[in-house]
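> coordinates only, sequence not included:
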């Protein structure tokens, strides 16, 4: 996934659908505003942790016992489960079964993180993560009937669990800044209708929806912040067009990116932005969301964080190095609008054949890079040393 940061945000005056004029969306008064992550155990995905066995063995072969033991600690941490193709819908069943097993064994309520990611004409600004549906081949209807419908049905049957679902990374961000790209301009209405349909289909009390809000280097500029909030409001209005207000919990930021939550060093390329790390981005975006009647709650992806000096500009997004696993998932954050730091992007799955030397295609396991993430991980990841 990629954002074309060089395209001017003000060019978005050509948005394919204007913000409706029938007032701002108001969340239902009976919506529970409590943080859904508090008091829950974050779901640990065995599919991802199983892949880390390769990393563990790689360190052992080097007689690097310190980092081998660190891998064992990483394997105890939570990551989100990505559902990005029809063939991956079964991952929901696997996650539900595992979460129930752990919940029964430990007696602790599980919150399962999922990503819903399969819009027609997906990843319109880059193509590294292009999806399986095309708008020219009945893609929107297939997305609704073959992907979102069974997705929702599976979650509806698991009321004994709590879910946090991130909706369509990068999609609405592209509508704020990248309508100068023909594929993005052509996909605008499809993106809006598709995300709105997903929102409408997942209106369950045990499901907490977080619309993807890109990241501070993309939408965090002063000119972009109000445009982003209006775009999100437009989609929620479409979802509520049947006269029944639809709820979301909030927004997800930094998905699959490398921005720190609290930057230890302010990079030179952030000089003119108030959103110079993801904590500042959440704080900057919050009042614009509230002005549109939207809930200002955030989860922030810290699955991978670049080391200071690793990038010369925010536009470097692919297998950035050096980088490390970011802060361990937690609700202990010093920001009142942030629900939790989470690992949405599973570290080790390549961004594409770009960035760090030898990178495989998007989604493929890149063990050399995982070893780098282990060696450079945030200290909070390791309980022992």
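Received, thanks. Keep in mind that what you see is a predicted model, and the values were worked out from it rather than measured.
> use CA for all of it now, contacts and neighbours both
Noted.
> need the residue closest to the centroid of this structure.
Nearest to the mean C-alpha position of the chain, by CA atoms, centre = their mean, lies residue 255 at 3.6 Å.
> was I right to think that residue contacts residue 211?
No. Applying CA atoms under 8 Å, one finds residue 255 not in contact with residue 211, separated by 10.8 Å.
> quick one: distance of stretch 66-85 to the chain centre.
How far stretch 66-85 lies from its chain's middle: 16 Å, per CA atoms, centre = their mean, to the nearest Å.
> my read: residue 92 touches residue 154, true?
Yes. Residue 92 lies in contact with residue 154 (CA under 8 Å); the separation is 7.2 Å.
> who's more crowded, the two?
Counted by other CA atoms under 10 Å, residue 92 and residue 154 do not tie: residue 92 has more neighbours, with 18 against 15.
> show me the helices in the stretch 1-150 of the chain, by range?
46-61, 65-74, 90-106, 139-142, 149-156 (DSSP state H, counting those that start in this stretch).
> now these as CSV including distance to residue 131?
Listed next are the helices of the stretch 1-150 of the chain as CSV, based on distance: least, CA to CA, whole Å:
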stretch, distance to residue 131
helix 46-61, 21
helix 65-74, 29
helix 90-106, 17
helix 139-142, 10
helix 149-156, 17
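> residue 322: which of these is closest?
Smallest distance to residue 322 across the helices of the stretch 1-150 of the chain (CA to CA): 16.4 Å, for helix 65-74.
> list the buried ones in that closest one?
For helix 65-74, the neighbour count (16 or more other CA atoms under 10 Å) marks 67, 68, 69, 70, 71, 72, 74 as buried.
> quick one: residues contacting the second one.
The contact partners of residue 68, by CA atoms under 8 Å, 6 or more residues apart in numbering, come to 55, 56, 57, 59, 60.
> same thing but at 10 Å, please
53, 55, 56, 57, 58, 59, 60, 61, 62, 371, 374, 375 (CA atoms under 10 Å, 6 or more residues apart in numbering).
> now swap in residue 148 and tell me
Per CA under 10 Å, 6+ apart, neighbours of residue 148: 86, 89, 116-119, 141-142, 194-195, 197-199, 201-202.
> so residue 60 makes contact with residue 371?
No. When contacts are counted by CA atoms under 10 Å, residue 60 is not listed as touching residue 371 (11.7 Å).
> comparing the two, which residue is more hemmed in?
With neighbours defined as other CA under 10 Å, residue 60 and residue 371 compare such that residue 371 has more, 22 against 15.
> please compare the first structure with the one that follows:
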């Protein structure tokens, strides 16, 4: 969930961190899984929803439920997920039964978040990761899904577009559906779209361009230059197709901490902070 020295990392033999993969097992799915469903899936066990259910009398609960908990967003999977094939399969299966498109994040690469450390961890070895990610994909199977692979906050304010394109190409973006930007960060959609287009311009020298998605969950007020629980941020455009990118997605759930820092001091990465969530709804 946090910035890392890695701009891209391998998935099995060469897909990238921050990549977007539309998983499919049959040629009929290759065109666009979003056309196979009636919209994006809302995680019925997201952290905001759990908090509102546990605190129905809290004056913030109604706003958090309406403006965050009920918005389609990603479910993150890692070594906390237990049997990963069962976990991913169950989640994709529930979405499929509801005729909705789930957004899943695979987040278990070895030495994850090695720089910032707030979300450090991951599989203990390449072999362990290869086994884990194969089981993750196998669990999803032939069901339509959007999968964000090992994001670590590639964004418009960090690495220049030519350097990012070089790293994406080296990591194997040519074998992925595309790439994801601004995950767990705050840059505006316009800034992120411009950056994505610049990355694609640089990728042309490698013989291809790629679709991209933007994490809009917390970019309503843009970035103030800080990445770890900055104050004054706001929720952004809910998950949708189009909007300047192939998709605008809520990948990081608003209100979930970036770590023990900023307005989240004393918290751990991923912990839901109701006051931060409430203020993010209104942008203060």
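Cool, the structure landed. Worth saying up front: this structure is predicted, and the values here are computed from it rather than measured.
> who wins for proximity to residue 348 of structure 1 among the helices of the stretch 1-150 of structure 1?
That would be helix 46-61 among those, by CA to CA, at 8.6 Å.
> mind listing what's buried along stretch 150-168 of structure 2?
Buried residues in stretch 150-168 of structure 2 (16+ other CA under 10 Å): 150-156, 161-162, 164-168.
> could you pull out the strands in structure 1 for me?
Assigned by DSSP state E, structure 1 shows strands spanning 41-42, 81-83, 110-116, 162-167, 207-212, 250-253, 298-301, 305-306, 323-324, 338-342.
> any common contacting residues for residue 60 and residue 371 of structure 1?
54, 67, 68.
> ok, of these, which one's closest to residue 345 of structure 1?
residue 54 (18.6 Å).
> name the member of the contacts of residue 148 of structure 1 with the most neighbours.
residue 119 (33 neighbours).
> returning to what we had before: out of the strands of structure 1, which one sits most buried?
Stretch with highest mean neighbour count among the strands of structure 1: strand 298-301 (a mean of 28; mean count of other CA atoms under 10 Å).
> my guess is the residue nearest to the centre of structure 1 contacts residue 216, does it?
No. The criterion here is CA under 10 Å, and residue 255 of structure 1 misses it with residue 216 at 11.0 Å.
> residue 131 of structure 2 - how many residues pack around it?
Neighbours of residue 131 of structure 2 under the rule other CA under 10 Å: 13.
> can you check residue 129 of structure 1 too?
Residues lying near residue 129 of structure 1 (other CA under 10 Å) number 18.
> who's sitting farthest from the centroid in structure 2?
residue 57 (30.8 Å).
> that one and residue 51 of structure 2, how far apart?
The spacing between residue 57 of structure 2 and residue 51 of structure 2, counted by CA to CA, to the nearest Å, is 11 Å.
> cool, residue 235 of structure 2 as well?
Per CA to CA, residue 235 of structure 2 is found 18 Å from residue 51 of structure 2.
> which one of these two has more residues nearby?
residue 235 (25 against 19).
> what's that one aligned with over in structure 1?
The alignment partner of residue 235 of structure 2 in structure 1, by TM-score structural alignment, is residue 325.
> its match: what's it in contact with?
The contact partners of residue 325 of structure 1, taken as CA under 10 Å, 6+ apart, are 74, 258, 302-306, 343, 346-348, 370, 372-381.
> what does residue 145 of structure 1 give?
By CA under 10 Å, 6+ apart, residue 145 of structure 1 lies in contact with 139, 151.
> could the shared contacts of residue 60 and residue 371 of structure 1 go into JSON lines alongside distance to residue 102 of structure 1?
Shown next, in JSON lines, are these (distance: CA to CA, whole Å):
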{"residue": "54", "distance to residue 102 of structure 1": "24"}
{"residue": "67", "distance to residue 102 of structure 1": "27"}
{"residue": "68", "distance to residue 102 of structure 1": "25"}
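> picking that back up, dump the strands of structure 1 to a markdown table, plus distance to residue 332 of structure 1.
Converted to a markdown table, the strands of structure 1 look like this (distance: least, CA to CA, whole Å):
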| stretch | distance to residue 332 of structure 1 |
| --- | --- |
| strand 41-42 | 13 |
| strand 81-83 | 22 |
| strand 110-116 | 16 |
| strand 162-167 | 17 |
| strand 207-212 | 19 |
| strand 250-253 | 17 |
| strand 298-301 | 12 |
| strand 305-306 | 18 |
| strand 323-324 | 20 |
| strand 338-342 | 7 |
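> of all those strands, which one comes closest to residue 101 of structure 1?
Among the strands of structure 1, strand 110-116 sits nearest to residue 101 of structure 1 (CA to CA), with 10.0 Å.
> same for the closest one, what does it pack against?
Judged by 3 or more CA pairs under 10 Å, 6 or more residues apart in numbering; DSSP states H and E, strand 110-116 of structure 1 is in contact with strand 41-42, strand 81-83, helix 90-106, strand 162-167, strand 207-212.
> report the angle between it and helix 149-156.
170 degrees (axes from the mean of the first three to the mean of the last three CA atoms, to 10 degrees).
> off-centre distance for strand 110-116 of structure 1?
Using CA atoms, centre = their mean, the mean C-alpha position of strand 110-116 of structure 1 is found 11 Å from that of the whole chain.
> next: stretch 215-224 of structure 2.
Here stretch 215-224 of structure 2 shows a centroid-to-chain-centroid distance of 14 Å under the convention CA atoms, centre = their mean.
> can you give me the helices in the stretch 151-284 of structure 2?
Under the criterion DSSP H, counting those that start in this stretch, the stretch 151-284 of structure 2 contains helices at 161-171, 189-203, 274-282.
> any chance of a markdown table for those, columns distance to residue 143 of structure 2?
Output for these, formatted as a markdown table (distance: least, CA to CA, whole Å):
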| stretch | distance to residue 143 of structure 2 |
| --- | --- |
| helix 161-171 | 26 |
| helix 189-203 | 28 |
| helix 274-282 | 32 |
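> out of those, which gets nearest to residue 7 of structure 2?
Smallest distance to residue 7 of structure 2 across these (CA to CA): 6.5 Å, for helix 161-171.
> how big is the offset of the closest one relative to structure 1?
Per the superposition on structure 1, helix 161-171 of structure 2 and its aligned residues are separated by 1.8 Å on average (mean CA distance after the TM-score superposition for structure 1).
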